[in-house]
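In: Just a sequence and a predicted model for now, questions to come.
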Amino acid sequence: MSKTLLLLRHAKSSWSAPAHNDFERPLNPRGERAATIVGMMMKQEGIVPDLILCSSARRTLQTMDLIRPYLPRACPVEKSSTIYEAGIEQIFAALAEVPDNIKMLLVIGHNPGLERLAVSLCGEAVGEDMVRLREKFPTGALAFIELKIDDWKKIAPGTGQLQRFVTPKDLV
């Protein structure tokens, strides 16, 4: 038995918008287009997470809102302030709390936490996608990681294998 972890970095945000702070920064138009493209790809490929765990920052919530129309309505969402600006230890702790009936989890979050988590999970894996991921986990990128665990509490460094790494540029 295994689990699938999808790591989606929020789409491109705006630095020029009149946000009060980093937490409130919105997506820019390029980010809005990229999130929509990722959502369309998920629908076309039949990717249906059992749960979405989303940072409660504005740009991650907007990213989620743009992919939601391409997912089944029944897909539950859990908003979490703990994965905003989280290090990998905090993200591992949040993932260990995921119920075992969740087979495919989509996490929408931020760098550097998501990139470090992916590299930690996949250890010394090789391949073109792993090289690309190590070079940069750009905004709007989606990593597909197969976990060799049957219980989310067992998630740990080296328990994953990168199956695919997709960026918005790959999809246009």
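Out: Happy to help now that I have it.
In: CA atoms for contacts and neighbours, from now on please.
Out: Noted.
In: burial measure for Arg116, as a count.
Out: 16 (other Cα atoms under 10 Å).
In: repeat for Leu51
Out: 20.
In: go on, Arg164?
Out: 16.
In: for comparison:
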Amino acid sequence: MSVAEPRRIVLFRHAKADWPQVNDHERPLAERGRKDAAEAGRRLVDTGIPFDLALCSTATRTRETWKLAVHEFAHRPKTVYEERLYEASPGELIAVLNETPDDAQNLLLIGHNPGVHGLAEVLAGSAEAEPRERMNSRGFPAAAFAVLSFSGAWKTLEPGVATLLDYWAPTD
């Protein structure tokens, strides 16, 4: 794979979490979250993107979201559980993405708001009109994802270099 070929990044917010008496990092998915995570997995398959790598926060709700979503995939990409994704800002997320090996062409990041939504906005220097409009009107609810594309090495990923290609969120 060449660094000249467009790379795709999918920013995927964890599905709806429950609020039991546990610390935030250990919060599990709510029943609706389990349903939405599986639906998001089907929608991710529909994108046709052959993911090489998934970076997933270590929080319980992100790990559960990924487990339910990836179950829909014919091929499971290499998965790395990354502590730095928990409560990360867009800048911190870019720093993690800059470390991605260049042999990974298509990457899926499973994380949290407000970082994931902020990252989608920060990276998207341009956008297809409809996905931008949908993301602006819906925000980035639980189980939503944005598909972005950029050209170059991962270490060159920075604000404004990507194009927002698609956006999906579960219906209310």
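Out: Noted; the coordinates are in hand. Because the structure is predicted, anything quoted here is derived from the model rather than measured.
In: what's the helix ranked longest in structure 1 in contact with?
Out: For structure 1, the longest helix by residue count, based on DSSP state H, is helix 29-44. Identification of contacts with helix 29-44 of structure 1 by Cα atoms under 8 Å, 6 or more residues apart in numbering yields 10-13, 48, 63-64, 66-71, 139-140, 168, 171-172.
In: how big is the offset of that helix relative to structure 2?
Out: On superposition with structure 2, the mean distance recorded for helix 29-44 of structure 1 (mean Cα distance after the TM-score superposition for structure 1) is 1.2 Å.
In: Okay, buried residues for that helix please.
Out: 31-43 (16 or more other Cα atoms under 10 Å).
In: got it, and stretch 145-155 of structure 1?
Out: Residues Ile145, Glu146, Leu147, Lys148, Ile149, Asp151, Trp152, Lys153, Ile155 are the ones in stretch 145-155 of structure 1 that count as buried (16+ other Cα under 10 Å).
In: just stretch 94-110 of structure 2 next, same as before
Out: Buried residues in stretch 94-110 of structure 2 (16+ other Cα under 10 Å): 94-98, 100, 102, 104-110.
In: corresponding residues in structure 1 for that stretch?
Out: Mapped onto structure 1 using TM-score structural alignment, stretch 94-110 of structure 2 spans residues 92-108.
In: just the helices in structure 2 please.
Out: Using DSSP H, helices in structure 2 cover 31-46, 60-70, 90-97, 115-123, 129-138.
In: so stretch 152-171 of structure 2 matches what in structure 1?
Out: Under TM-score structural alignment, the match for stretch 152-171 of structure 2 is residues 150-169.
In: Span of that stretch from start to end?
Out: 33 Å (Cα to Cα, to the nearest Å).
In: next one: stretch 13-20 of structure 1
Out: 14 Å.
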